[in-house]
Each structure stands twice: as structure tokens, then as C-alpha cells.
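Q: Sequence plus the predicted model coming up.
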Amino acid sequence: MSENPPPNPYGQPYPQQPYYRAPDHEQAATVLVLGILGIVLCQVISPIAWVMGNRVVREIDASGGAIGGRGAANAGRICGIVGTAIIGVGVLFLLLLAVLFLVGLAAA
């Protein structure tokens, strides 16, 4: 007595499809490396990572899924933004020190 199994209440499973992964953009890893280096070592390259990251993310979005690497490019872009903000805070701090120094010289 062989009985048929009950039907799947959620429908039939999808047939197995071969896994396809879109190739990463050729500059996605470069943007990520520049962004990390911009935070850690030399903030001068942070704006470069920010601008390059914007361009690479735009190209990936325009490809319609044919190009991957958006996560790496976006992370590098964000690191570039953070590094650029660090530059801005540093410049403001140096300007404040210069003003305080000049005021101290004028008062003396």
C-alpha cells in the first residue's frame, strides 16, 4: 500500500538553477582600499575615494545587475566621506588654534 505524499502546501519547489554571480566592477576594490587608507593613514586621499566611489556606484546601478561589487564600492565611498570629514575637523581645529594664538599675541 503505497500512498502518495500530501501535496506541498506552498507549491512546488523551484527547479535547480545554476548559480550566477555578476563580476565585480574593476574599480570596486580600489575604491575600498583608498577609502580605508584614507581613514587610517592619509586623509588626503579620502576625497579621491569619495568621488571615485560615487562614480563606481553609479556605474554599477546603471548596469542593471550585470556588474557587481556595489557593497565594496559603497563601503569605500563611505570611508572616503568619513576621511574627508576628518580633514575638515582638523582644518577647523588648526584655524581655531591659529586664531587663539594671534589673539594671545595681540593681547600681550
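A: Perfect, thanks for sending it.

Q: rest of the way, CA atoms for contacts and neighbours
A: Will do.

Q: Show me the strands in this structure, by range?
A: In the chain, no strands are defined using DSSP state E.

Q: which parts of stretch 34-49 are buried?
A: 34-39, 43-49 (16 or more other C-alpha atoms under 10 Å).

Q: Show me what that stretch is in contact with.
A: 31-32, 50, 75-84, 86-87 (C-alpha atoms under 8 Å, 6 or more residues apart in numbering).

Q: In PyMOL, select just the buried ones from the residues you listed.
A: Per 16+ other C-alpha under 10 Å, the buried members of these correspond to this PyMOL selection:
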select buried, resi 31+32+50+75+76+77+78+79+80+81+82+83+84+86+87
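
Q: follow-up on the earlier one: kindly indicate which of the buried residues of stretch 34-49 lies nearest Ala66.
A: The closest of those to Ala66 turns out to be Ala49 (C-alpha to C-alpha; 22.8 Å).

Q: Next up, a structure to set beside the first:
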Amino acid sequence: MPPQGGYFRPPDHPQATLVMVLGVLGVAFCGLCAPFAWLKGKSTLAEIDASNGTVGGRSQVYAGYIMGIIGTVMLAFALLIGILAAVLILIGASADTSTY
């Protein structure tokens, strides 16, 4: 019986770390990074799936992808709150407060 070879993990996708970093930054610090993590993560996941196991790093990319989605939702919510606050301030400023 010939000797058995060991299992060697395939190399990570070159963009795996980038997606993870963008996802973390998008959730924790700068919400503007989150949509980029989402989009880059989606395309990187597709490339990993198409590689038939020759490229790894799927779990790292998937974590960054999910954080990108969460960060994008948080960014959209913050923008919605900001727009609502601006509208309410404008309505309050234009209201006539005189009591003649």
C-alpha cells in the first residue's frame, strides 16, 4: 500500500482579508465601507465557489460579507434618521411661533 499524503489546505483567495477588513470597518467604524464589503464579498464568494476547492478562505469572506450587509443596513438606518431629523428641524424652523 502506498503511503498516504497529508491534506493540504488550499490557499486563501487574495481578496479574503480585504473583504473581512472592510466588513469589520463597515460595522465598527465607517459605515461607508460596508456596501463595498457586501459587493466585494459577493463576487469573491462566487469566485471561490467556482474554483471547485482550489481556492480557500470562504468562511473569512462570508463573515466579511455578512458584516457588510449588517453595516449597510445600519448605514441606511442612520441616513434615514438623519433625513427625518433634518425634515423635522426644517418644519419646526418654518412654523410661525408668534402669539399675537
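A: Nice, thanks for sending it over. Everything numeric here is computed off the predicted structure, so don't read it as measured data.

Q: TM-score of the superposed pair?
A: The TM-score (TM-score structural alignment, normalised by the length of structure 2) is 0.86; 94 aligned residues with a C-alpha RMSD of 1.4 Å.

Q: Ignoring the adjacent residues along the chain, who's closest to the counterpart of Ala16 of structure 2 in structure 1?
A: Counting by TM-score structural alignment, Ala16 of structure 2 corresponds to Ala28 in structure 1. Closest residue to Ala28 of structure 1 apart from its sequence neighbours, by C-alpha to C-alpha, 6 or more residues apart in numbering: Ala73 at 4.6 Å.

Q: Could you find the counterpart of that neighbour in structure 2?
A: Match for Ala73 of structure 1 (TM-score structural alignment): Val61.

Q: residue contacts, that match?
A: Contacts of Val61 of structure 2 (C-alpha under 8 Å, 6+ apart): Ala16, Thr17, Val19, Met20, Gly41, Thr44, Leu45.

Q: what do you get if the cut-off is 10 Å, keeping everything else the same?
A: Neighbouring residues of Val61 of structure 2 by C-alpha atoms under 10 Å, 6 or more residues apart in numbering: 12-13, 15-21, 23, 37-38, 40-45, 48, 67.

Q: In structure 2, spot the helix with the most residues.
A: For structure 2, the longest helix by residue count, based on DSSP state H, is helix 58-94.

Q: From Gly83 of structure 1, how far out is Ile39 of structure 1?
A: Note on Ile39 of structure 1: its distance to Gly83 of structure 1, by C-alpha to C-alpha, to the nearest Å, is 5 Å.

Q: I meant to write Pro23 of structure 1 there.
A: From Pro23 of structure 1 across to Gly83 of structure 1, the span is 28 Å (C-alpha to C-alpha).

Q: likewise Glu59 of structure 1?
A: Distance of Glu59 of structure 1 to Gly83 of structure 1, given as C-alpha to C-alpha: 23 Å.

Q: what sits against the residue most central in space within structure 2?
A: Central residue of structure 2 (C-alpha atoms, centre = their mean): Gly68, 1.1 Å from the mean position. Contact partners of Gly68 of structure 2, counting by C-alpha under 10 Å, 6+ apart, are 19-27, 31-42, 62, 74.
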